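**Q** The amino acid sequence is not available; the structure is as follows:
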């Protein structure tokens, strides 16, 4: 969950009362703290048809169900799934609602471009985290992720410069999310954004907000020269990072403040309009590119620690599941999304999930 630094207030309202023991809960609670009962048996949420703009009700009982737009019947609208696992071999991902939220407001989009001999030429991963204080944050994150992933894949297919393509993809994502705004909504849909374009020789990342990208170096065989060390490739656009950059607080002091996770940049109709931050590396040894929302990195944030955990697993999807499980075991207070790209690129497989 994120909030903007503009101090957009969270939506007011009391949490649900347990239907079994009547204990009060906090807004967004999924289970009763006292007896463990399910606090949300069925939830109806409004979505806007992306074709005609009409409102349609999508009902979910925590299973990915769908509703068709009654106005134009041109598209099926689906509630975001509580958990999604994708395995393309070349890139994998897991997105989980966590333990405290009623819905998954994160989004994950993966693409792989292969040559005529099925050799992977590029992998694209995009992770977006809906800003919970905005309206329909799940629509914002899905719109941004899918819009950017398609454009980044097209650019890779046309062998365009990855940095230029990332700027263009984020610009299109901002326009698409801005179009979701209804009337003069003071809290229009918004989300964070981080993407990676991975080729056989280079990793290019772009970001707005506090979803992160890491380079995780694989363990080196004894006697082998050192490769590119593990590192965080992104810098958070958050209140805490801003205070550290200005020299006003230490990282420990900033993270202890209640405003630490407030965003100072995001994707949406009321964003500042600045282009994404960009970074590129050319790894000299094997490793992994990790993208994740703050629901994961809040539980393990140092690149070396992340690299050691991922290195335990031969299957990248198992590694992504382990990172997700780490966050769930730590409390799962937010939605959790992880995308992992092994480097060098591996051959794609039949999609799982």
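**A** Sure, I can see it. Source: prediction; values computed, not measured.
**Q** drop to CA atoms for contacts and neighbour counts, all remaining ones
**A** Will do.
**Q** SS state for residue 146?
**A** Classification of residue 146 using DSSP: H, G, I helix; E, B strand; the rest coil returns helix.
**Q** swap in the one 5 residues further on?
**A** Secondary structure, three-state DSSP: residue 151 is helix.
**Q** That one against residue 169, yeah?
**A** Yes: Residue 151 lies in contact with residue 169 (CA atoms under 8 Å); the separation is 5.7 Å.
**Q** got the contact list for stretch 146-158?
**A** The contact list for stretch 146-158, computed with CA atoms under 8 Å, 6 or more residues apart in numbering, reads 108-113, 122-126, 161-162, 165-166, 169-170, 172-173, 176, 197.
**Q** Buried subset of these, written for PyMOL?
**A** PyMOL command restricting the contacts of stretch 146-158 to the buried ones, with burial defined by 16 or more other CA atoms under 10 Å:
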select buried, resi 108+109+110+111+112+113+122+123+124+125+126+162+165+166+169+170+172+173+176+197
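**Q** What about the contacts of stretch 146-158, which are in helices?
**A** Here DSSP state H is the test, and the contacts of stretch 146-158 give 162, 165-166, 169-170, 172-173, 176 as lying in helices.
**Q** another one to put next to it:
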């Protein structure tokens, strides 16, 4: 798979579309994103870790606009209704009109929260995603899912609100801690595991270079994952069918995150563990072979990702949390499983005892 250093992915939706631009030097060069701002009011939402690193570079492109910034503390525990309310108050103080724009400068927490606030202000204003983590670049910044966490579960409140555009500058990944970077790789693997066996094999061949953050394979991997997700989103924007496949590993992973109060493991780590559990459950149900599970485990481990859940939480507690997943219907478990690499599918009426069978390791 070859790539130019800057890649563009089109997300085509009914009556509208937007672009995901991926490459180096995009943040500092406002020509890549300033035209996305239609009005005179801009609120930049970021966090206390990212803003000191990149807010000044972004601000240079906002000359001539009436803008301000709003910062939240870093971490999943701050993706709350309270902070959405504070963002809305900041928009009010700015005097934001219906052609105002929210720019989300940060990872998935910032993007989800800022996008949700943009969806609420005057029933929906523009927002631009400027993801600063690999996880956000390849997943949460694309597709229009916004929202916040509740004590009962992750992302249980939210809205579909598509961005005006996504600017994924890989230069910002140089300051991303190794653990955060590797967590983002889980979402890249997930895209391949769901529906692209050739991409999975490509990742096996390029795993070492990607872990080193070599620019060319990294841009190629991000673009291919975004292109796959863009295709799914264009066919099923509000997750009525095919888009649910993008949640491979998420029902398990979200339960692990919630059980740990969103501070024990990172989202990508939960996804990695969740994919392995989903693969094992697929084995148990006779849908897939152990060989595919072992390939998945081997690739995740090469990328430095966890593949086993902590023994801190009981299987029954995790199962209870899984029942709150948004994909479930009428109280029955509805999971994303697979028939091997690149062949994910939605499986309804999964029995509790089968789920418990993979949550309890011998």
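**A** Here it is on my side, so go on. The structure presented is a predicted model; accordingly, all values stated were derived computationally and were not measured.
**Q** Need the TM-score between these chains.
**A** Put the two chains on top of each other and the TM-score (TM-score structural alignment, normalised by the length of structure 1) is 0.29; 175 aligned residues with a CA RMSD of 6.8 Å.
**Q** Could you single out the nearest of the ones in helices among the contacts of stretch 146-158 of structure 1 to residue 339 of structure 1?
**A** Nearest to residue 339 of structure 1 out of those is residue 166 (CA to CA; 17.3 Å).
**Q** one step back: can you tell me which of the ones in helices among the contacts of stretch 146-158 of structure 1 is closest to residue 47 of structure 1?
**A** Each of these was checked against residue 47 of structure 1 using CA to CA; the closest is residue 176, at 15.3 Å.
**Q** and residue 130 of structure 2, what helix or strand is that in?
**A** Residue 130 of structure 2 belongs to strand 126-131 when assigned by DSSP states H and E.
**Q** ok, back up a step: I'd like the ones in helices among the contacts of stretch 146-158 of structure 1 as CSV, with distance to residue 86 of structure 1 appended.
**A** Output for those, formatted as CSV (distance: CA to CA, whole Å):
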residue, distance to residue 86 of structure 1
162, 23
165, 24
166, 22
169, 22
170, 23
172, 24
173, 22
176, 24
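**Q** ok, residue 105 of structure 2 touching residue 46?
**A** Yes: counting by CA under 8 Å, residue 46 is a contact partner of residue 105 of structure 2 at 4.9 Å.
**Q** Closest one to residue 48 of structure 1 out of the ones in helices among the contacts of stretch 146-158 of structure 1, please.
**A** residue 176 (13.2 Å).
**Q** can you pull the contacts of the closest one?
**A** By CA under 8 Å, 6+ apart, the contact list for residue 176 of structure 1 reads 143-144, 147.
**Q** With distance to residue 256 of structure 1 and neighbour count as added columns, please give the residues you listed in JSON lines.
**A** Shown next, in JSON lines, are the contacts of residue 176 of structure 1 (distance: CA to CA, whole Å; neighbours: other CA atoms under 10 Å):
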{"residue": "143", "distance to residue 256 of structure 1": "33", "neighbour count": "23"}
{"residue": "144", "distance to residue 256 of structure 1": "31", "neighbour count": "34"}
{"residue": "147", "distance to residue 256 of structure 1": "35", "neighbour count": "22"}
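**Q** Considering those residues, which is situated nearest to residue 304 of structure 1?
**A** Minimum distance to residue 304 of structure 1 across those is 29.7 Å, recorded for residue 144 (CA to CA).
**Q** out of everything not next to it in sequence, what's closest to that closest one?
**A** residue 173 (4.6 Å; CA to CA, 6 or more residues apart in numbering).
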